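Novice: give me a 3D structure for the following:
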Amino acid sequence: MLMYFKFPLNDVKAFMSINEEWPFELFCESLTYDLFSTHWEVRHGAAIGLREVLRQHAGGAGRTPGMDTAQQEGATQRYLEDIALRTTCVLALDKFGDFVSDEVVAPVRESCAQALGIVLSVMREDAVVSVMNILITLLRQEQWEARHGALLGLKYLLAVRKELTAKLLPEVFPSVFAGLQDSCDDVSAVSAAALAPVADDIVNFLPDQVTSLITCLWDLLLDLDDLTAATNSMMSLLSSLLANSHVSYTHRGAELHELVPRLWPFLGHSIKSVRRSALATLQTLVAMENTEPPVNVWLPQVLQEALRTLFQRCIVESNQETQ
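Specialist: Here you go, the predicted model:
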């Protein structure tokens, strides 16, 4: 192992001329075995190790001297596909979770999803689509941990392959949208977290789905409370969608003066980011020009309650920026 440190990390050719293999071959092979350890700490450490090595060297993984350019690229893609399958298996099988405050912390699945995201960032398009299909299949599993891991993988997939968003998002959206209504709060939380970074893309590429998505989020607010893990993610997603200037929104079955009061409980939420997301949503609605009915119709009906609630929150708010 000491031989790994005789050359700078970027001096790959010098190392390969002596060892006739990718410098990190043995090290990464050991980490891939550790991904399936019975101890979660070992699995977690292996996922972090793979993530950091591939972050810098994924483009040269699996190559050996004597190959032409096409052969080298093929070797790299085969190696990355193998890593993608292994990390996906961990997302499907790992069941370790801990709870901090109101949210589940799944360090093994989170780190594996991050490593998978790095691998997907340099994989061929057809291989990326294949991994996406596997993750969508995992969402049909009965174990909530498998659905949670699949959504983590999809979250990082959408984040790293922005150039494929127009192709991937229509395939991914129905499954992630269904995840918002999952019986497990932690699954619905990561579903909202997966959609929040691509809120603008949903408006651009799936305009017909925007109203249904916003309606679903408004309805879900009725079931959220201080102990619901999805509260923060859903409030952020709702705020992001409403902030888009292209959204023209009318709720089915309820007027805005009936919907806006659903935000009041979240203005006093114990988590600062939830309070800020609720404020951002309210601020966005007040500033919107394309709501139906218009602002000057629905706002006067809730103005007194809104001013009273905001004044009370200003008095007791502990965070200066939020105040």
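Novice: make it CA atoms for all contacts and neighbour counts henceforth
Specialist: Fine.
Novice: what packs against whatever helix or strand residue 213 lives in?
Specialist: Using DSSP states H and E, residue 213 maps to helix 207-221. Packing partners of helix 207-221 (3 or more Cα pairs under 8 Å, 6 or more residues apart in numbering; DSSP states H and E): helix 199-205, helix 231-243.
Novice: so of these, which one's packed in deepest?
Specialist: helix 231-243 (a mean of 24; mean count of other Cα atoms under 10 Å).
Novice: ok, residues contacting that helix?
Specialist: Here helix 231-243 makes contact (Cα atoms under 8 Å, 6 or more residues apart in numbering) with 189-190, 192-193, 195-196, 199-200, 203, 210, 214, 217-218, 221, 224-225, 247, 271, 273-274, 277-278, 280-281, 284-285.
Novice: restricted to buried residues, select those in PyMOL.
Specialist: In PyMOL, this line selects whichever of the contacts of helix 231-243 come out buried by 16 or more other Cα atoms under 10 Å:
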select buried, resi 189+190+192+193+195+196+199+200+203+210+214+217+218+221+224+247+273+274+277+278+280+281+284+285
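Novice: strands of the chain, residue ranges please.
Specialist: 98-100, 103-105 (DSSP state E).
Novice: show me what the first one packs onto, helices and strands only.
Specialist: With contacts defined as 3+ Cα pairs under 8 Å, 6+ apart, the secondary structure elements packing on strand 98-100 are strand 103-105.
Novice: quick one on the thing from earlier: tell me which of the strands of the chain sits nearest to residue 137.
Specialist: Minimum separation from residue 137 across the strands of the chain (Cα to Cα) falls at strand 103-105, 22.5 Å.
Novice: which elements pack onto that closest one?
Specialist: Partner elements for strand 103-105 (3+ Cα pairs under 8 Å, 6+ apart): strand 98-100.
Novice: which parts of the strand it packs on are buried?
Specialist: So for strand 98-100, nothing qualifies as buried (16+ other Cα under 10 Å).
Novice: one more: stretch 126-144?
Specialist: Buried residues in stretch 126-144 (16+ other Cα under 10 Å): 127, 128, 129, 131, 132, 135, 136, 138, 139, 144.
Novice: ok, those residues vs residue 104, which is closest?
Specialist: residue 144 (11.8 Å).
Novice: ok, back up a step: TSV for the strands of the chain, including distance to residue 243?
Specialist: TSV is the format used below for the strands of the chain (distance: least, Cα to Cα, whole Å):
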stretch	distance to residue 243
strand 98-100	30
strand 103-105	26
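Novice: residue 89: which of those is closest?
Specialist: So among the strands of the chain, strand 103-105 is nearest, using Cα to Cα, at 18.8 Å.
Novice: circling back: any chance of TSV for the helices and strands packed on helix 207-221, columns distance to residue 53?
Specialist: Converted to TSV, these look like this (distance: least, Cα to Cα, whole Å):
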stretch	distance to residue 53
helix 199-205	31
helix 231-243	30
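Novice: Proceed likewise with the subsequent sequence, for comparison:
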Amino acid sequence: MISSPYPHKFSVAPMMDWTTSHCRQFHRLMTKKALLYTEMVTTGAIIHGDTRRFLDFNSVEHPIALQLGGHNATDLATCAKLAEKWGYDEVNLNAGCPSDRVQNGMIGAILMTHSQLVTDALKSMMDSVEIPITIKHRIGIDDFDSYEFLRDFVGTVAESGCKTFIVHARKAILHGLSPKENREIPPLDYDRVIQLKQDFRDLNIVINGGIKHHTEAFELLNAGLDGVMLGREAYQNPLLLTDVDHHYYGTKNPIETSEALNDTLVQWVEQSTLDGTPLKYIARHMLGLYSGQPGSKKYRRLLSENMTKQGADASLFGEALSMIQPPKHLANPTPHS
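Specialist: This is a model prediction of the structure:
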């Protein structure tokens, strides 16, 4: 376990269409401590749309952070106040998404070239609420990709009083690459994020991007960073979440055997479907369960081909689970700390 005053050593990244409430509830069964993030929600959707639809979550999801997309200080402050009222533990500003759609609305990575706008927005949010306000951004965008640019951006934004910077260790290429390509093609530069922590020791610097194993994560924590955020790997290989509480927080893992995990999942799926949630909304987040284990491909195929059919219920999930031969114990050896 790494010793650090920052409480959220491990978090699961906000991911559009993936980190829904059902996904977060699934993840929470395997880790009680990791900080979970919503999908990005725009300020316009919250203010002018169905506010309850965008902000409601299940109480089991704590600790949970709302990620906002926007640039207008007044709108962001309004949404931060609503998030606090709804019971969120943190509000995060998205300054890293590279899609054309959000660029046109002055949302996401484009904000990195408007550091004073970001500073003013964060300050307005912080003045409006008591819960933490954080920011997630890239190491640069397009030709603004020097370390000096990154350092100056963080230095300016920190004047808002924001203390936690979640840094995706790739630059964003806003013209010519899709959002998917922006998660894969620009090279990772962990050293640049580590240097950022060395230059801003009073800030919490959390690293995101390309981390696949707890051993890699601990190497980054041991290099001085305050936290690690996993995205696609946590989603596509959710079993790694079963080790988080012990490795990062020094507490007992909530589930330690595959038998216990399967029993817990079946009970949760049964209750969720009885409460009226269609199986497809739950099961789509569970296709990566036991990835790589004998029978996992049959499990995935059975679920993906049948979970959308009318009448699909928890019995289908149980049948799919019976095709897998999982390891008895879930926990991996503790990474070197």
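Novice: quick one: TM-score?
Specialist: Scored against TM-score structural alignment, normalised by the length of the first structure, the superposed chains reach a TM-score of 0.30; 170 aligned residues with a Cα RMSD of 6.7 Å.
Novice: and the helices and strands packed on helix 207-221 of the first structure: which comes nearest residue 49 of the first structure?
Specialist: helix 231-243 (28.3 Å).
Novice: now do the closest one and helix 207-221, the angle between them.
Specialist: Following axes from the mean of the first three to the mean of the last three Cα atoms, to 10 degrees, one obtains 140 degrees for the angle between helix 231-243 of the first structure and helix 207-221.
Novice: what segments of the second structure are strands?
Specialist: Per DSSP E, the second structure carries strands over the ranges 10-12, 35-42, 64-69, 90-95, 133-138, 164-168, 204-208, 227-230.
Novice: can you tell me how far residue 176 of the first structure is from residue 191 of the first structure?
Specialist: The gap separating residue 176 of the first structure from residue 191 of the first structure is 6 Å, by Cα to Cα, to the nearest Å.
Novice: report the longest helix in the first structure, please.
Specialist: The residue-count maximum for a helix in the first structure (DSSP state H) belongs to helix 69-93.
Novice: what is that helix packed up against?
Specialist: Using 3+ Cα pairs under 8 Å, 6+ apart: helix 69-93 of the first structure touches helix 107-120, helix 125-138, helix 144-160.
Novice: quick one: contacts for the closest residue in space to residue 153 of the second structure that isn't next to it in sequence?
Specialist: Residue nearest to residue 153 of the second structure in three dimensions, not counting chain neighbours: residue 115, with 5.8 Å by Cα to Cα, 6 or more residues apart in numbering. For residue 115 of the second structure, the contacting residues are 153, 156, 157, by Cα under 8 Å, 6+ apart.
Novice: what's the separation between the first one and residue 167 of the second structure?
Specialist: This means residue 153 of the second structure. In terms of Cα to Cα, residue 153 of the second structure sits 12 Å off from residue 167 of the second structure.
Novice: the top helix by length along the second structure packs against which elements?
Specialist: If you go by DSSP H, the second structure has its longest helix at helix 258-274. When contacts are defined as 3+ Cα pairs under 8 Å, 6+ apart, helix 258-274 of the second structure packs onto helix 279-283, helix 314-321.
Novice: picking that back up, a markdown table please, covering the strands of the second structure and showing distance to residue 274 of the second structure.
Specialist: Listed next are the strands of the second structure as a markdown table, based on distance: least, Cα to Cα, whole Å:
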| stretch | distance to residue 274 of the second structure |
| --- | --- |
| strand 10-12 | 28 |
| strand 35-42 | 24 |
| strand 64-69 | 25 |
| strand 90-95 | 31 |
| strand 133-138 | 37 |
| strand 164-168 | 38 |
| strand 204-208 | 37 |
| strand 227-230 | 32 |
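Novice: residues in contact with stretch 73-81 of the second structure?
Specialist: 43-44, 46-47, 68, 70, 91, 120-122, 124-126, 128-129.
Novice: are any of the residues you listed buried, and if so which?
Specialist: If we count by 16+ other Cα under 10 Å, these have these buried: 43, 46, 68, 70, 91, 120-122, 124-126, 128-129.
Novice: which pair of those residues spans the longest distance?
Specialist: 46 and 120 (20.4 Å).
Novice: quick check: residue 110 of the first structure touching residue 152?
Specialist: Yes: look at residue 110 of the first structure against residue 152 with Cα atoms under 8 Å: they come within range, at 6.8 Å.
Novice: more neighbours, the two?
Specialist: residue 152 (26 against 20; other Cα atoms under 10 Å).
Novice: who's in contact with the more buried one?
Specialist: Per Cα under 8 Å, 6+ apart, neighbours of residue 152 of the first structure: 109, 110, 113, 190, 194.
Novice: same check on residue 113 of the first structure?
Specialist: Here residue 113 of the first structure is in contact with 87, 88, 91, 149, 152, 153, 156 (Cα under 8 Å, 6+ apart).
Novice: if you set the cut-off to 7 Å instead, what comes out?
Specialist: Contacts for residue 113 of the first structure (Cα atoms under 7 Å, 6 or more residues apart in numbering) come out as 152, 153, 156.
Novice: considering those residues, which is situated nearest to residue 264 of the first structure?
Specialist: residue 152 (30.1 Å).
Novice: find the nearest non-adjacent residue to residue 309 of the first structure, please.
Specialist: Closest to residue 309 of the first structure by Cα to Cα, 6+ apart is residue 264, at 7.1 Å.
Novice: distance of that neighbour from residue 154 of the first structure?
Specialist: Distance of residue 264 of the first structure to residue 154 of the first structure, given as Cα to Cα: 32 Å.
Novice: ditto for residue 306 of the first structure
Specialist: Separation of residue 306 of the first structure from residue 154 of the first structure (Cα to Cα): 38 Å.
Novice: just residue 241 of the first structure next, same as before
Specialist: The gap separating residue 241 of the first structure from residue 154 of the first structure is 19 Å, by Cα to Cα.
Novice: now residue 71 of the first structure
Specialist: Using Cα to Cα, one gets 30 Å for the distance from residue 71 of the first structure to residue 154 of the first structure.
Novice: same question for residue 114 of the first structure.
Specialist: Counting by Cα to Cα, the gap from residue 114 of the first structure to residue 154 of the first structure is 10 Å.
Novice: now swap in residue 45 of the first structure and tell me
Specialist: 22 Å.
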